[in-house]
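Undergrad: Predicted model, plus sequence, below.
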Amino acid sequence: MKSGYHPLAQIVRRFRNRTVGVLGDFMLDELLVGEATRISPEAPVPILLLPPEDRPFDKLTVRLRPLSMSGAEGRVVSEVEPRQRFPGGAGNVAANIRALDGRPIPFGAIGRDESGENVRKLLGARGVSCRTLIADPRRATPRKVRIVSHPHQLLRLDFERPERISAATESKLARQISRAMNELGALVISDYRKGTVTTELVERISVQ
């Protein structure tokens, strides 16, 4: 363990005060966390208990099965946030770089929609400037909702319409990256095949 720890720690420390560009698909990740109370009489699926719709962010008291291999019986009572939101995809990369005291610059296209606005707010709350994120009214910001009853993920819902970015958006991204290139210590490409990272865009920035 020791032999692998020091190089990793050195890499982590190098992020401090470094400016890192993040090009890719910025998405909204959402967790719906509840307690599976019983099996539905309509189909062999669990019924998940969640707060009322008019109070979606109220904490929920759930009984969690202990994560133990001993076979011990009983449950642990715990309070959980039933609805949790995070920057996903390239947004998660940018947030992690900021958490390492780096300075991420996000390059990508989100929709002019509620999910896109949430991505901006979540990144801003983590100290990531979003002035270089392009809001394209023709795009839909990908949103992934994971439905969880601890310790199991029951289902994932993907709200998205993967489409290649327009030529105008591609050119704007290329110009933004070109202007920032001299201050970047690195450029991370986070491609989830949602249409932001095109072959032409990569070719345009790779020759700079």
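TA: It's in. Residues are numbered from 1 along each chain as shown.
Undergrad: From now on I want contacts and neighbour counts done on CA atoms only, so please keep to that.
TA: Noted.
Undergrad: Just the helices from the protein, written as ranges.
TA: Counting by DSSP state H, the chain has helices at residues 2-14, 90-99, 114-125, 167-180, 199-206.
Undergrad: Check which helices and strands the fourth one is in contact with.
TA: Put plainly, it is helix 167-180. In terms of contacts (3 or more CA pairs under 8 Å, 6 or more residues apart in numbering; DSSP states H and E), helix 167-180 is packed against strand 103-111, helix 199-206.
Undergrad: Ok, the last one next?
TA: For helix 199-206, the helices and strands in contact under the criterion 3+ CA pairs under 8 Å, 6+ apart are helix 167-180.
Undergrad: Give me the angle between the helix it packs on and helix 199-206.
TA: Put simply, helix 167-180 runs at 20 degrees to helix 199-206, going by axes from the mean of the first three to the mean of the last three CA atoms, to 10 degrees.
Undergrad: Just the buried residues of helix 167-180, please?
TA: Neighbour counts over helix 167-180 (16 or more other CA atoms under 10 Å) mark 169, 170, 172, 173, 174, 177 as buried.
Undergrad: returning to what we had before: out of the helices of the chain, deepest packed?
TA: helix 90-99 (a mean of 22; mean count of other CA atoms under 10 Å).
Undergrad: Any idea which of the helices of the chain gets closest to residue 25?
TA: Closest to residue 25 of the helices of the chain, according to CA to CA: helix 90-99, at 5.4 Å.
Undergrad: Give me the contacts around that closest one.
TA: Applying CA atoms under 8 Å, 6 or more residues apart in numbering, the external contacts of helix 90-99 come out as 15, 20, 22-27, 86-87, 103-106, 119, 123, 126-128, 189-191.
Undergrad: Over to stretch 120-134?
TA: 85-87, 91, 94-95, 98-99, 103-110, 169, 176.
Undergrad: could the helices of the chain go into CSV alongside distance to residue 139?
TA: Formatted as CSV, the helices of the chain follow (distance: least, CA to CA, whole Å):
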stretch, distance to residue 139
helix 2-14, 35
helix 90-99, 16
helix 114-125, 10
helix 167-180, 11
helix 199-206, 18
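Undergrad: so which of the ones you listed comes closest to residue 33?
TA: helix 114-125 (18.9 Å).
Undergrad: how far is that closest one from where the chain is centred?
TA: Remark: helix 114-125 is offset 10 Å from the chain centroid, using CA atoms, centre = their mean, to the nearest Å.
Undergrad: Second structure for comparison follows:
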Amino acid sequence: MNGDLLGLLAAVRGLRVAVVGDAILDRYLTGVPVGMCREAPVPTLDLVGEHDQCGGAANVAANLRSLGAEPRLLAVVGADTAGQQLRAAVASAGVGTDHLVTDESRATVVKRRVLAQQQMLLRLDEGSKKPIGTAAAAELAARLTEELLSCDLVIACDYGYGTFVESVTRSLARSARRPPLAVDSRTPAAFRPLHPAVVKPNYAEAVALLGEPQLASPGERVRQVADREELLLERSGADIVAVTLDRDGAVVLQAGRPSVRTYATGREAETTVGAGDTFTAAIALALAAGADPASAAEFASAAAGTVVRQPGTAICDPAELRRRLAGTGTILPGGELPAWLTDVAGRGYRVVFTNGCFDILHGGHVSLLSRAKAFGELLVVGVNADESVRRLKGPSRPVIPLAERMRVLAALGCVDVVVPFDADSPTELIERLRPEVYVKGDDYTVANLPEAPLVERLGGRVELLSTVDGRSTTKIIRDIHALSADGRRTVPDRKGV
């Protein structure tokens, strides 16, 4: 699949997903501060409301439903009031409760959060952490075995509350047909024998897997994760490792491919509760729909970005996600750069610039752009206008017109500004923009890159990033022509009819 993220939103609809793991009831107590308590130096709140939301595996299932998938939630709850409330929250999210197994010996896991005007003051946790009972485990394992025969994807959500006993794990390992497995676990190594398609640890879980200390700065964290790619893949047993970094985005690792960095939005939010669940649901769906890891990561980052702007344990808003995917960055269709970009002395942030035709956006493009953003705070992408592409690539190009190429680029979370240029080289843009860093692929060298002397004369530097082998627009077009020539396409393409 190419980098059409809006198309990806359509492609994930209807996928059948088995979600197995620890379902949690998130209860929110909201109040208005009225002063300090006389008994102790703590604030006093007048309670004005309380509400329940899905947490843990239940929240992953709720996000899958909001994205248009068909989730089946397989989890164990207690025969208590909290269990009834969790069932109600799951049903309210549009997820079926038929596969929720009751365990008389357990107390349902509840996380109570006390908030004052959306500021969280306290969290109180309760519920069983011991392994689920033998009878409940057997029933859950039997239901999981049945679901694995027909679902498109399975997501394991392990938060340490005892769901993944031997019989449940054995159902995943010995299934006659196991679809791609995505894992979100506090201990990813426990799922290594299952060889997951993707695991999604957060930063703390990733460094625990590495046996290393946590670092402080975002840049150090990103480098630590990216530099340990081989070790993280080996210890998790996964094809892809997506490490989430809360407000600092995510790093996606795959053997033999450059790492992909995504960038979080909605940084003004005070909490990221549930954003990891949204990321898990979205990246797993995207990969199951055939997306390359870079596009899947951008899709998941955009989905998580809709959540951190909302209070509580929110789920992805598909309308907001569609708006984000339709145009995340700023498009300057006339090619004019605003004063806030060209005022080098006053802009107060580092500008990174790169350029290209970007005719059919693919994983190699997304990988390079996401890594380019790491060199500064603002990524500006120059795009060759249609006539320029024809001069450079031939009369049959571009395949995609300029307006659409810019819109797709702007949908990437790492891209901040998209601007076209008519000439064959972006030298005029570089002169006006004066970027601190100019990024190109390493199919160039500084010696044969025409713009390099200009960038350096203006005080910037050139960075050449490794490209993804075997990925190019020209090759994609040749492959399509080859398919057509071989006569393999026997029915007309009715997409969009």
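TA: The structure has been received and is ready for your questions. These numbers come from a predicted model, not from an experiment.
Undergrad: Tell me which of the helices of the first structure approaches residue 141 of the first structure most closely.
TA: Nearest of these to residue 141 of the first structure, taken as CA to CA: helix 114-125 at 5.5 Å.
Undergrad: The closest one corresponds to what range in the second structure?
TA: Mapping helix 114-125 of the first structure onto the second structure (TM-score structural alignment) gives residues 81-92.
Undergrad: Then stretch 15-30 of the first structure?
TA: Under TM-score structural alignment, the match for stretch 15-30 of the first structure is residues 12-27.
Undergrad: One more: stretch 90-102 of the first structure?
TA: With TM-score structural alignment applied, stretch 90-102 of the first structure matches the range 57-69 in the second structure.
Undergrad: Tell me where the stretch 301-450 of the second structure has strands.
TA: Secondary structure of the stretch 301-450 of the second structure by DSSP state E, counting those that start in this stretch: the strands cover 330-331, 351-356, 378-384, 417-421, 437-441.
Undergrad: Which one of the ones you listed lies nearest to residue 107 of the second structure?
TA: Residue 107 of the second structure sits nearest to strand 378-384 of all these, at 48.8 Å, using CA to CA.
Undergrad: Run the chain-centre distance for that closest one.
TA: In terms of CA atoms, centre = their mean, the centre of strand 378-384 of the second structure is found 22 Å from the chain centre.
Undergrad: name the helices or strands packed onto that strand?
TA: strand 351-356, helix 402-410, strand 417-421.
Undergrad: could you dump these to JSON lines with mean neighbour count?
TA: Below are these laid out as JSON lines (neighbours: other CA atoms under 10 Å):
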{"stretch": "strand 351-356", "mean neighbour count": "22"}
{"stretch": "helix 402-410", "mean neighbour count": "21"}
{"stretch": "strand 417-421", "mean neighbour count": "23"}
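Undergrad: export the ones you listed to JSON lines and tack on distance to residue 3 of the second structure?
TA: JSON lines is the format used below for those (distance: least, CA to CA, whole Å):
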{"stretch": "strand 351-356", "distance to residue 3 of the second structure": "16"}
{"stretch": "helix 402-410", "distance to residue 3 of the second structure": "8"}
{"stretch": "strand 417-421", "distance to residue 3 of the second structure": "16"}
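Undergrad: which one of the ones you listed lies closest to residue 379 of the second structure?
TA: Nearest of these to residue 379 of the second structure, taken as CA to CA: strand 351-356 at 4.8 Å.
Undergrad: residues in the first structure aligned with that closest one?
TA: The alignment of strand 351-356 of the second structure onto the first structure (TM-score structural alignment) covers no residues at all.
Undergrad: centre of the chain versus that strand, how much separation?
TA: Centroid separation between strand 351-356 of the second structure and its chain, computed with CA atoms, centre = their mean, is 23 Å.
Undergrad: May I have the distance across the match of stretch 15-30 of the first structure, first residue to last?
TA: End-to-end span of stretch 12-27 of the second structure (CA to CA, to the nearest Å): 30 Å.
Undergrad: Residue 43 of the second structure and residue 111 of the second structure: what is the separation?
TA: For residue 43 of the second structure relative to residue 111 of the second structure (CA to CA), the value is 21 Å.
Undergrad: In contact with the most centrally placed residue in the second structure, which residues?
TA: For the second structure, the residue sitting closest to the mean C-alpha position, by CA atoms, centre = their mean, is residue 300 at 2.5 Å. Counting by CA under 8 Å, 6+ apart, residue 300 of the second structure touches 278, 279, 280, 281, 282, 283, 286.
Undergrad: what's the closest of those residues to residue 252 of the second structure?
TA: Among the contacts of residue 300 of the second structure, and counting by CA to CA, the member closest to residue 252 of the second structure is residue 283, at 10.4 Å.
Undergrad: which residue lines up with the closest one in the first structure?
TA: So, by TM-score structural alignment, residue 283 of the second structure is left unmatched.
Undergrad: which secondary structure element contains residue 283 of the second structure?
TA: Secondary structure from DSSP states H and E places residue 283 of the second structure in helix 275-288.
Undergrad: Can you spell out which helices and strands pack onto that helix?
TA: Looks like helix 275-288 of the second structure contacts helix 57-66, strand 153-158, strand 181-185, helix 293-307 (3+ CA pairs under 8 Å, 6+ apart).
Undergrad: Residue 157 of the second structure maps to what in the first structure?
TA: Under the alignment (TM-score structural alignment), residue 157 of the second structure pairs with residue 190 of the first structure.
Undergrad: now that match: how far from residue 21 of the first structure?
TA: According to CA to CA, residue 190 of the first structure and residue 21 of the first structure sit 11 Å apart.
Undergrad: The match of helix 114-125 of the first structure vs the first structure, average offset?
TA: Mean deviation of stretch 81-92 of the second structure from its aligned counterpart in the first structure after superposition (mean CA distance after the TM-score superposition for the first structure): 1.3 Å.
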